[in-house]
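Asks: Pasting a predicted model and its sequence here:
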Amino acid sequence: MRRLLTVLAAGAPLAASVYLPTATAAPHESSGPAKAACVAPPLKAPAGAEAESVSAVRRPGGTVHGSGILGGTVTGVPAYCEVTITLTHPGAGDRATVRTWLPEDGWNGRFQGLGGSAYAAGDNGVGLATAVKNGYAATTTDAGVGDVLDVDWGLRGDGRVNTALLTNFASRSQHEAAVLGKQAVAGVYGRRASFAYFNGCSTGGRQGYMEAQRHPDDYDGILANAPAVSWDEFEVATLWPQVVMNNERTYPSSCAFKAFTDAAVKACDPLDGLRDGLVNDAARCDFDPRRLIGTEVPCDDGKHTITAADAAVVRRIWDGPRTPSGQKLWSGVPVGADLTGLARVTEPDAHGDVKGEPFPVPRAWVATWLEKQPSFDVATITYERFARLFRQSRAEYGKVIGTDDPDLSAFRKSGGKLLSWHGEADEYIPPQGTVEYRRQVERAMGGARRVDNFYRLFLAPGTPHCGLNRGKGATDDLGALRAWVERGEAPTVLPATLVDAQGRSVTRDLCGYPRVSRYRGHGDPADATGFRCERH
């Protein structure tokens, strides 16, 4: 369970909303300090919705504990006003809650919307507390659904998909939270926020892209990292490692998977001019896992010899989903990522047998929304059936939750800015999916230079899912977005701290796509000044 919580926390904006003060992100000057008048403000529900209740409660701050299985703790939170709004949509039978936290003193004049994780539509309190601690008024919504692994809401009592709640989760509730959160700010402080930002990773990243696509006027700036765009396709695609192991009847051990990853990183690490354990362009790594056949690797229960079957499984997982005829469907797990994230197996039973242990998010998507049978055994999926499920998901849910419309012209016209980074070692959401979306936007909107005016993507070498701010690494992504929105300082790089193969903290400039970082050949390899960004 501890590992599972760590995995799920990777998809939550637990620290992505942390604002690290820098000279490039000074507080915006406003008309003077605002003190929260913590009374229920008058609110107008968005079109199609009705507000059932509105309340305002003063909270003393201090230590805030995150709810649900993700948990988390934030200390030193100042006193704040909590405005809670309950919404429903007539005829839908739903009930969504929108929470807005507003610092009693020291509001920086800005509004921040927070995204969710896995099947949770919103923040569990940790992001809200962090935002308030850094001077923001912040809003989130539960969309009327549950915690990160709760999918009981997916089907109605008659076994049909609950389209109202899926619509809430996919798009509607985040827009409504933005509308109502801004009203709460104006009502409590007596003036509107100077700037509005969205902040999310994984599911939250997808929600940010959906806001840009469908509600371009909601936010001035959107920080959407490791975004789960093309949800209808990639969510099925991430079940592929389990499908491969089950169909090949081969379940490599965790130490075998690690051996393949380590060997690939060792082979492809020098492509950027320096051996530091950080692969700067994982998509170019063409390491053939068959090179390890016959190699002995140490395991907890002794040595394991890599077999041809092991190598065949890893080769298919890295290559990604294909139809039985060989047609490419989606990107595979990137080289350098932890293969046990999606290709996890159980501990050996009394007979020494193991089986696949699928990641719960894609397992639930296939069982609940595609098969409409929550107890469906995904281990029974053949290659042929997998291809059918992939096409089915795209056909049934592409327009609902795909979040991959490349036409961002309305967002560009509104003056909005979209900033994303994605880890090149993301074990749960292949970064190539985000890269492909960016390419589609370029094709639809006049090329890379025009798109760079409002949308920039940065790839982070050696970084797992939502990993920069979750682990030892860091980058002031929100500060960079603020500087872009408020002063027109478009980021050419994102200065970051990463962790190299020896566990040391090193500074790197995350390069704007399509450029990658390359060592200059001289200078301190632990310092960003020793690198430059160039096209590969």
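Replies: All right, it came through fine.
Asks: From now on I want contacts and neighbour counts done on CA atoms only, so please keep to that.
Replies: Fine.
Asks: neighbours around Ala37, how many?
Replies: Using other CA atoms under 10 Å, Ala37 has 16 neighbouring residues.
Asks: swap that for Asp217, sorry
Replies: Asp217 is flanked by 19 other residues according to other CA under 10 Å.
Asks: residue contacts, it?
Replies: By CA atoms under 8 Å, 6 or more residues apart in numbering, the contact list for Asp217 reads Phe411, Ser414, Gly416.
Asks: and what of Gly146?
Replies: Taking CA under 8 Å, 6+ apart, we find Gly146 in contact with Tyr119, Ala120, Ala121, Trp153.
Asks: farthest-separated two in the residues you listed?
Replies: Ala121 and Trp153 (12.4 Å; CA to CA).
Asks: overlap in contacts of these two?
Replies: Common contacts of Ala121 and Trp153, defined by CA under 8 Å, 6+ apart, comprise Val145, Gly146.
Asks: And those two? Which one has more around it.
Replies: Shown here are Ala121 and Trp153; by other CA under 10 Å, Ala121 has more neighbours (28 against 16).
Asks: pretty sure the more buried one contacts Thr141?
Replies: Yes - using CA atoms under 8 Å, Ala121 is in contact with Thr141, at 6.5 Å.
Asks: Would you quantify the distance from Gly115 to Leu128?
Replies: Going from Gly115 to Leu128 by CA to CA, to the nearest Å gives 10 Å.
Asks: which neighbours do these two share?
Replies: Common contacts of Gly115 and Leu128 (CA under 8 Å, 6+ apart): Thr140.
Asks: Columns distance to Ser325 and neighbour count on top of the contacts of Asp217, output as TSV?
Replies: Formatted as TSV, these follow (distance: CA to CA, whole Å; neighbours: other CA atoms under 10 Å):
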residue	distance to Ser325	neighbour count
Phe411	40	23
Ser414	45	14
Gly416	43	24
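Asks: closest to Glu82 among those residues?
Replies: For the contacts of Asp217, the residue nearest Glu82 by CA to CA is Gly416; the value is 27.7 Å.
Asks: Next, the contact list for that closest one, please.
Replies: For Gly416, the residues meeting the contact criterion (CA under 8 Å, 6+ apart) are Pro216, Asp217, Tyr219, Asp220, Gly221, Ile222, Phe454, Val485.
Asks: Correct me if wrong: the fifth one contacts Gly200.
Replies: Translated: Gly221. No - shown here, Gly221 and Gly200 do not form a contact pair, counting by CA under 8 Å, at 11.7 Å.
Asks: So if I had to pick from those two, which one is more boxed in?
Replies: Counted by other CA under 10 Å, Gly221 and Gly200 do not tie: Gly200 has more neighbours, with 34 against 27.
Asks: That one: what secondary structure?
Replies: Three-state secondary structure (criterion: DSSP: H, G, I helix; E, B strand; the rest coil) places Gly200 in strand.
Asks: here's the one I want to compare it with:
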Amino acid sequence: MRRTTAVLAAMVVLAGTAGFPAATAGQPTTPACVRLDGMDIPAPVMSLPTTGGHVTSASVQTNGDTTYCRVDADIFPVDPAAPAIKMRVALPYDWNRKGMMFGGGGYNGTIPDLTANVPFGPVDQPAPLARGYAVFAGDSGHQQSPAAPPSLDGSFGVNDEALHNFAAGDALKKTRDASLYLIRHAYRAKPAEVYFAGGSTGGREALVVAQRWPEAFDGVISAYPAWNNLAEVLYLGYLTQILARPGAFPGPAKQTLLYTSVVDACDGLDGVEDGVVSNPGGCRFDPHALRCPGGADTGVTCLSDPQIAAVIAMSSPFEWPYRVASGETRYPGFPFLSGADMRTPFLGFGTTAPADPMPVTSGYGMQYWDQWVKYFLTRDPGHNALAVDPRDPGEWLDRISRLSTIQDRNDVDLRRFAASGGKLILLHGAADELVSDRSTSDYYQRVRDELGPRSTERFLRYYLVPGANHANAGAPAFAAGWDSLSALERWVEKGQSPEDQVVTDTRHHRTRPLCEYPEWPRYRAGDPDRASSFVCTR
């Protein structure tokens, strides 16, 4: 009955909205907030199957100097057993006639903060909502349990529609379509430009929208993207098994020892010792230099042989000896500098070894693997994640291969996105402890190989930020802040490609040139806290 009603409503509503023009400077910018409360969202508004949606609330809110209408809505599933997609739109009273969609993180399950900035955004510039953007996002089609650690509830994976909403990105297009419908009704106009920004899972989502719906967004910011999600999950499972071996887990003090040893060995390779390894590709560190006498664990001042083996496993590529349908064959591993950074132990090794049941004090990746095994792979909440070997999955191989087609979003043929005028900014920190920057570099190189360097240069920029970690978590060596949104606006709206960009360390009040990969900032002379004292080099 709900589906029939939604279709009939769509015929009426679309007849009245199909002619909405793109917003222009002379149009009113105050949203009709009250009119949105209780509104139905017809199913045909969305290009993917749903049974329509409904606005659950609309209210006037303030955030600093910004007044906006907050609209909450549900998008109803086709499968009655699947959860709804919960979404939110923030409609500013001084609309700049643009739209911005935010991506999520981890397993999602909550709606991102619409008042926040883009990933690695600047602290001295207003966030999109404060700039006048109509900002929107969803929870990707499921709601996290309050009892679970943030973004680590994978229980929705037992339902196929919920799984596709999250992993394949279906919820993104449904949320985008429903949000633009509400924006048009609020302002009686459609946005002139619509952008997307996300990091980690949100970074993968940013690449998903460029791959699957190349005309849906005018510009995309993808930060530390977990694009090859199944491939990374297999790597995390492999590492989980290694760290669970007797004596293999390096505790917090040993992780600090490893991190400081790597920095001491490689910090000066860029010409200045400042706590940032700007040339991670040139960093050569052998963890055997920290070996305890005889290889046994004799204290916190050294690493045992099993701990050295675990550290090497984390930093080495993991290749599986079987085929998966996505075509992925390996995950590149992490630099020593990332997983050992004790300023964010939760994201790296964690503070305790993996076990069954999985401790909440183990690393984020180990807990992610545990949830994936229980709800995506076996769909058995009681299954022991340590009992599944990514090197030899046995009875689970077919399921792994099937999941790879949903989770590995690895289509690098972005010609349609580029042809539609889309622009893509890729960002990653060289000390990321949760998504490997090597993986993003691999994606970028694949795009160049597919499209050619010149075609790629016309629509894509990729920046690797030395010292930056995952989402500026904890106290990174370099807390990246860059006004990527303004750079993207100039590129999309004025045809001005990003040139000579500068990134700020918001924690230490210093700047560096933002170098296009594979270049990195080398110190030449002058104040080491100023970008002008560095030059991008290969």
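Replies: All right, it came through fine. Worth saying up front: this structure is predicted, and the values here are computed from it rather than measured.
Asks: Superposed, what's their TM-score?
Replies: The TM-score (TM-score structural alignment, normalised by the length of structure 1) is 0.80; 473 aligned residues with a CA RMSD of 3.2 Å.
Asks: Which contacts among the contacts of Asp217 of structure 1 does structure 2 share?
Replies: Cross-checking the contacts of Asp217 of structure 1 against structure 2 gives Phe411, Ser414, Gly416 as conserved contacts, using both residues aligned by TM-score structural alignment, their matches' CA atoms under 8 Å.
Asks: check contacts around the spatially most central residue of structure 1.
Replies: Central residue of structure 1 (CA atoms, centre = their mean): Ser202, 1.4 Å from the mean position. The contact partners of Ser202 of structure 1, taken as CA under 8 Å, 6+ apart, are 11-12, 116-118, 224-228, 429, 465-466.
Asks: corresponding residue for it in structure 2?
Replies: Counting by TM-score structural alignment, Ser202 of structure 1 corresponds to Ser200 in structure 2.
Asks: same thing with Cys268 of structure 1?
Replies: For Cys268 of structure 1, the residue aligned by TM-score structural alignment is Cys266.
Asks: before we move on, which element is its match in?
Replies: For Cys266 of structure 2, the host element (DSSP states H and E) is helix 252-266.
Asks: what comes up buried for that helix?
Replies: Using 16 or more other CA atoms under 10 Å as the test for burial, helix 252-266 of structure 2 gives Pro252, Lys254, Gln255, Thr256, Leu257, Leu258, Tyr259, Thr260, Ser261, Val262, Val263, Cys266.
Asks: Does anything pack onto it? Which helices or strands?
Replies: The helices and strands touching helix 252-266 of structure 2, judged by 3 or more CA pairs under 8 Å, 6 or more residues apart in numbering; DSSP states H and E, are helix 336-339.
Asks: quick one: the helix it packs on to structure 1 mean distance?
Replies: On superposition with structure 1, the mean distance recorded for helix 336-339 of structure 2 (mean CA distance after the TM-score superposition for structure 1) is 2.1 Å.
Asks: Tell me the helix or strand right after that helix.
Replies: For helix 336-339 of structure 2, the succeeding helix or strand toward the C-terminus, using DSSP H and E, is helix 364-371.
Asks: Just the buried positions in that next one, please.
Replies: Under the neighbour-count criterion of 16+ other CA under 10 Å, helix 364-371 of structure 2 has Tyr364, Gly365, Met366, Gln367, Tyr368, Trp369, Asp370, Gln371 buried.
Asks: Now do the helix or strand just after that helix: distance to the chain's middle.
Replies: Beyond helix 364-371 of structure 2 on the C-terminal side, the first helix or strand identified by DSSP H and E is helix 397-407. The chain centroid and the centroid of helix 397-407 of structure 2 are separated by 21 Å under CA atoms, centre = their mean, to the nearest Å.
Asks: Also stretch 369-389 of structure 2?
Replies: 23 Å.
Asks: swap in stretch 247-263 of structure 2?
Replies: The chain centroid and the centroid of stretch 247-263 of structure 2 are separated by 27 Å under CA atoms, centre = their mean.
Asks: And stretch 441-459 of structure 2, by the same measure?
Replies: Mean C-alpha position of stretch 441-459 of structure 2 versus that of the full chain (CA atoms, centre = their mean) differs by 20 Å.
Asks: List the contacts of that stretch.
Replies: Against stretch 441-459 of structure 2 from outside (CA under 8 Å, 6+ apart): Asn410, Val412, Asp413, Leu414, Arg415, Ala418, Gly421, Gly422, Lys423, Leu424, Tyr462.
Asks: ok, now with 6 Å
Replies: For stretch 441-459 of structure 2, the surrounding residues in contact (CA atoms under 6 Å, 6 or more residues apart in numbering) are Val412, Ala418, Lys423.
Asks: ditto for stretch 275-288 of structure 2
Replies: Around stretch 275-288 of structure 2, the neighbours that count as contacts under CA under 6 Å, 6+ apart are Cys266, Asp267, Asp270, Pro466, Gly467.
Asks: check contacts around the closest residue to the third one other than its chain neighbours.
Replies: Excluding the flanking residues, the one nearest Asp270 of structure 2 by CA to CA, 6 or more residues apart in numbering is Arg522, at 4.9 Å. The neighbourhood of Arg522 of structure 2, defined by CA under 6 Å, 6+ apart, consists of Asp270, Phe534, Val535.
Asks: Arg522 of structure 2 pairs with which position in structure 1?
Replies: By TM-score structural alignment, Arg522 of structure 2 lines up with Arg518.
Asks: Could you report the distance from its match to Arg504 of structure 1?
Replies: From Arg518 of structure 1 to Arg504 of structure 1 the distance is 19 Å (CA to CA).
Asks: burial measure for the residue lying closest to the match of Ser202 of structure 1 once chain neighbours are set aside, as a count.
Replies: Using CA to CA, 6+ apart and skipping the chain neighbours, the partner closest in space to Ser200 of structure 2 is Pro225 (4.5 Å). If you count neighbours by other CA under 10 Å, Pro225 of structure 2 ends up with 28.
Asks: Equivalent analysis for Val502 of structure 2, please.
Replies: Val502 of structure 2, neighbours per other CA under 10 Å, totals 16.
Asks: That one reaches Pro513, doesn't it?
Replies: Yes - Val502 of structure 2 is within contact range of Pro513, at 4.5 Å (criterion: CA atoms under 6 Å).
Asks: Helices along the stretch 151-300 of structure 2, start to end?
Replies: Ranges of helices in the stretch 151-300 of structure 2, per DSSP state H, counting those that start in this stretch, are 160-163, 170-187, 201-212, 229-243, 252-266.
Asks: As TSV, these with distance to Gly339 of structure 2 would be great.
Replies: Formatted as TSV, the helices of the stretch 151-300 of structure 2 follow (distance: least, CA to CA, whole Å):
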stretch	distance to Gly339 of structure 2
helix 160-163	29
helix 170-187	31
helix 201-212	19
helix 229-243	11
helix 252-266	8
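Asks: Need the winner for burial among the ones you listed.
Replies: A comparison of the helices of the stretch 151-300 of structure 2 by mean neighbour count, using mean count of other CA atoms under 10 Å, puts helix 201-212 on top with a mean of 26.
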